[in-house]
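>>> got a structure for you, letters missing:
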């Protein structure tokens, strides 16, 4: 689903990254990294392991904040524990048509980015949840436009059949 609005989602990710000053990633329901900004862009096309907080956000359907990845309880079972380069994360589910379609990650890679994220956590959680709504609406609008185009084609084909018969 996320792949269908990938270009729009990438634009949103770049905008979020420039506003907040952190890395942004988007992962689909199969844990495929579809969108990334800055350093996170190198992960595009990679599939995350099932034992990640992102997988938990997708299945659980709620935003999670990790303020100290090496020591955070949420990271206890992660396969990257000990090798993780994130200094903080805010991960919000992307829900489309009531179903999990992936998640959006705000990723702090430096202490400065961590301070920015953790210093105003609730502000960024609220902002991120609004952005996931925006992406969901873009997907729904694309679906609606596709359905209208198909209806239009059906009408045109019907008219053509009547003209030539």
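Cool, got the structure. Here the structure is a predicted model, which means the values were calculated and not measured.
>>> drop to CA atoms for contacts and neighbour counts, all remaining ones
Will do.
>>> Roughly how far does residue 25 sit from residue 150?
From residue 25 across to residue 150, the span is 32 Å (C-alpha to C-alpha, to the nearest Å).
>>> Look at those two and report which has more neighbours.
Under the neighbour definition other C-alpha atoms under 10 Å, residue 25 and residue 150 were set side by side, and residue 25 has more, 26 against 12.
>>> Based on its surroundings, how many neighbours for the nearest residue to the more buried one once chain neighbours are set aside?
Distances taken as C-alpha to C-alpha, 6 or more residues apart in numbering place residue 36 nearest to residue 25, at 4.3 Å, with adjacent residues excluded. Neighbourhood size, residue 36 [other C-alpha under 10 Å]: 25.
>>> Show me what the longest helix seen in the chain is packed up against.
As assigned by DSSP state H, the longest helix anywhere in the chain is helix 121-164. On a contact count with 3 or more C-alpha pairs under 8 Å, 6 or more residues apart in numbering; DSSP states H and E, helix 121-164 meets helix 6-20, strand 88-96.
>>> also this one, for the comparison:
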């Protein structure tokens, strides 16, 4: 089993043109290092944040599987760790151009954060997103629309974020 430092070295060594299965294998190693601890250590999160923040890393095919691992491990994260993860995804989303990465990111935000937090993130991400990123935001917004207990004005807010007709721009 690898250490956290060797995981960092390994992910940087994966060629950008590598097959998805290489990144998937790395994510499985990452998961094995994390183990079954009930706590999610900051060092693990910081490596994930680094991957989601460094273009040479998040552009590697299959990196969406790390987003999926974050989704699975969300219950172990503290509120501060969840905020840190969201900040990294939101701040770097404008460079994400892999459709699977964008879809998984939108899905994670919609399912793992409170509705208002997710809407604010999607609103901040949409305008500067790549075409694939816009699809990821739209998918996340669709997930929000299908959740029970949504706010009565959610549809209007979603249309505003997407720039759809029938809604005056926010002032």
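Great, that's in hand. Only a predicted model underlies this, so the values are computations on that prediction, with no experimental measurement involved.
>>> Next, the TM-score between them, please.
TM-score of the superposed chains, computed with TM-score structural alignment, normalised by the length of structure 1, equals 0.23; 70 aligned residues with a C-alpha RMSD of 5.4 Å.
>>> so the residue nearest to residue 25 of structure 1 makes contact with residue 10?
Yes - in this structure, residue 36 of structure 1 is within contact of residue 10 by C-alpha atoms under 8 Å, at 6.9 Å.
>>> Need the residues touching each of the two.
In terms of C-alpha atoms under 8 Å, 6 or more residues apart in numbering, residue 36 of structure 1 and residue 10 are not both contacted by any residue.
>>> how close does residue 146 of structure 2 sit to residue 138 of structure 2?
For residue 146 of structure 2, the distance to residue 138 of structure 2 equals 12 Å [C-alpha to C-alpha].
>>> Looking at the two, which is more packed in?
Legend: neighbour count by other C-alpha under 10 Å for residue 146 of structure 2 and residue 138, higher for residue 138 (22 against 9).
>>> got the buried residues for the host helix or strand of that one?
Using DSSP states H and E, residue 138 of structure 2 sits within helix 131-146. Within helix 131-146 of structure 2, the residues scored as buried using 16 or more other C-alpha atoms under 10 Å are 132-145.
>>> go on, stretch 7-26 of structure 1?
By 16+ other C-alpha under 10 Å, the buried positions in stretch 7-26 of structure 1 come out as 8-10, 12-14, 16-17, 21-26.
>>> Helices of structure 2, start to end?
All helices of structure 2, identified by DSSP H, fall at 4-13, 20-34, 42-53, 55-58, 64-73, 79-92, 99-112, 115-126, 131-146, 154-162.
>>> Can you say which of those helices is packed in most?
Burial of the helices of structure 2 is given as mean neighbour count (mean count of other C-alpha atoms under 10 Å); helix 99-112 ranks first at a mean of 23.
>>> Tell me the helices and strands packed up against that helix.
Helix 99-112 of structure 2 packs on helix 64-73, helix 131-146, going by 3+ C-alpha pairs under 8 Å, 6+ apart.
>>> coming back round to it: show me which of the buried residues of helix 131-146 of structure 2 is closest to residue 105 of structure 2.
Using C-alpha to C-alpha, residue 136 comes nearest to residue 105 of structure 2 of the buried residues of helix 131-146 of structure 2, at 6.9 Å.
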